[in-house]
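Asks: Coordinates for the following, if possible.
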Amino acid sequence: MTIVIHHNEGCGTSRRVLGMIEAAGEKPVVINYLESGWTRAQLLGLFAAADITPRAALRTTHSPAEDLGLLDPAVSDAALLDAMVQHPVLVNRPIVCSPKGVRLCRPAELVQTLLGD
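Replies: Have a look, this model is predicted:
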C-alpha cells in the first residue's frame, strides 16, 4: 500500500502521525510541503479528496493567517487558496493520502482510518 504524508517535521502532530504510519509497517512517501510548496491544483485535489474546504484546512495558529486577514469569514476560498500557495505554512497538517482515502490527520489518531487492510 502506498501512503503519502504531507509533513512538517517541526510539528509534533505531524511527527506523531509519521511514527504511527511507520509503526504500522508502512514506508510512506514523505513530502515536506514547507520546502516543496503547494500548487493550487494540488490543494484543490487534496481538499476535494478529503472532503474539506480551504477554510477547514487553514492553520490559524502559529501561521501568518491573522496578520494576512484570513480569519475573517468573508475571505473567499479562492483568496485562501492563493494565500496557501504563497505561504505553505497556512495549510494545516499532516495531510495523509492512502488507498483508503485522504485525511487531515488532526488529531493524530485519525490516521488509523487510513491504515491496514
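
Asks: Going by C-alpha atoms from here, please, whenever you check contacts or count neighbours.
Replies: Noted.

Asks: ok, which stretches of the protein are helices?
Replies: Using DSSP state H, the helices assigned to the chain run over residues 12-23, 33-36, 40-50, 54-57, 77-86.

Asks: For residue 109, which of those helices is the nearest?
Replies: Closest to residue 109 of these, according to C-alpha to C-alpha: helix 12-23, at 7.6 Å.

Asks: which parts of the closest one are buried?
Replies: Neighbour-count burial for helix 12-23 flags 13, 14, 15, 16, 17, 18, 20, 21 (criterion: 16 or more other C-alpha atoms under 10 Å).

Asks: to compare against the first, here's another:
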Amino acid sequence: MSTTTIFHNPNCGTSRNVLAMIREHGIEPEVVQYLKTPPTRETLQGLATAMGTTVRGLLRQKGTPYDELGLDDPKWTDAQLLDFMQEHPILLQRPIVVTSMGTRICRPKEVVNEILPPL
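Replies: Take a look at the predicted model:
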C-alpha cells in the first residue's frame, strides 16, 4: 500500500483516536505534527483539491483565532486564507488523513474507515 499520512495534533483526542485506528489496520503512517511543521501552501492547496473542497473547507473555527481574524468574511481570497494557515497552523482542520484510497478530514473519527482497507 502507498504511504499513509496523518496531519496530526497530539493534543486532540479525535486525532489520537484516528492515529490509533490507522495503526489497528497494521499501517504505520507518516505523522505530520502540523503545529510544529506547518504544511506548505502547495500541500494545503493539494489537500483541498484531493478532498474536493475549497481552501476555506480546511479551516477550523473552534479553539482557533478564526473569529478574531474575521475569517468568516467572504472577502478573503484562497491565497490570503493560505497565508493565515501558514501563520496560524492551528487553523487547519484535524486530523487530515491521506491514503491511496483518498484524502479526508476524519472528524468524526469513523470517517477514516472510508479510506482504509477493510480489516
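
Asks: returning to what we had before: list just the nearest of the buried residues of helix 12-23 of structure 1 to residue 27 of structure 1.
Replies: Among the buried residues of helix 12-23 of structure 1, and counting by C-alpha to C-alpha, the member closest to residue 27 of structure 1 is residue 21, at 7.5 Å.

Asks: Return the residues in contact with the closest one.
Replies: 27, 28, 111, 115 (C-alpha atoms under 8 Å, 6 or more residues apart in numbering).

Asks: Counting neighbours, which of those residues comes out on top?
Replies: Most neighbours among these, by other C-alpha atoms under 10 Å: residue 111, with 23 neighbours.

Asks: Would you confirm that that one contacts residue 100?
Replies: No - contact criterion C-alpha atoms under 8 Å: residue 111 of structure 1 and residue 100 do not qualify, at 10.4 Å.

Asks: Run through the residues that contact the alignment partner in structure 1 of residue 106 of structure 2.
Replies: Matched to structure 1 by TM-score structural alignment, residue 106 of structure 2 sits across from residue 105. Applying C-alpha under 8 Å, 6+ apart to residue 105 of structure 1 gives the contacts 17, 93, 94, 95, 96, 111.

Asks: among those, which are in strands?
Replies: 95, 96 (DSSP state E).

Asks: And the contacts of residue 105 of structure 1, which two are furthest apart?
Replies: 93 and 111, at 11.7 Å, using C-alpha to C-alpha across the contacts of residue 105 of structure 1.

Asks: Residue 85 of structure 1 - how many residues pack around it?
Replies: By other C-alpha under 10 Å, neighbour count at residue 85 of structure 1 equals 19.

Asks: Ok, residue 90 of structure 1 next?
Replies: Applying other C-alpha under 10 Å, I find that residue 90 of structure 1 has 24 neighbouring residues.

Asks: so residue 101 of structure 1 makes contact with residue 114?
Replies: Yes - assessed by C-alpha under 8 Å, residue 101 of structure 1 is found in contact with residue 114 at 6.5 Å.

Asks: before we move on, back to that, so can I have a markdown table of the helices of structure 1 showing distance to residue 4 of structure 1?
Replies: Output for the helices of structure 1, formatted as a markdown table (distance: least, C-alpha to C-alpha, whole Å):
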| stretch | distance to residue 4 of structure 1 |
| --- | --- |
| helix 12-23 | 10 |
| helix 33-36 | 12 |
| helix 40-50 | 11 |
| helix 54-57 | 17 |
| helix 77-86 | 19 |
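
Asks: That'll do, ta.
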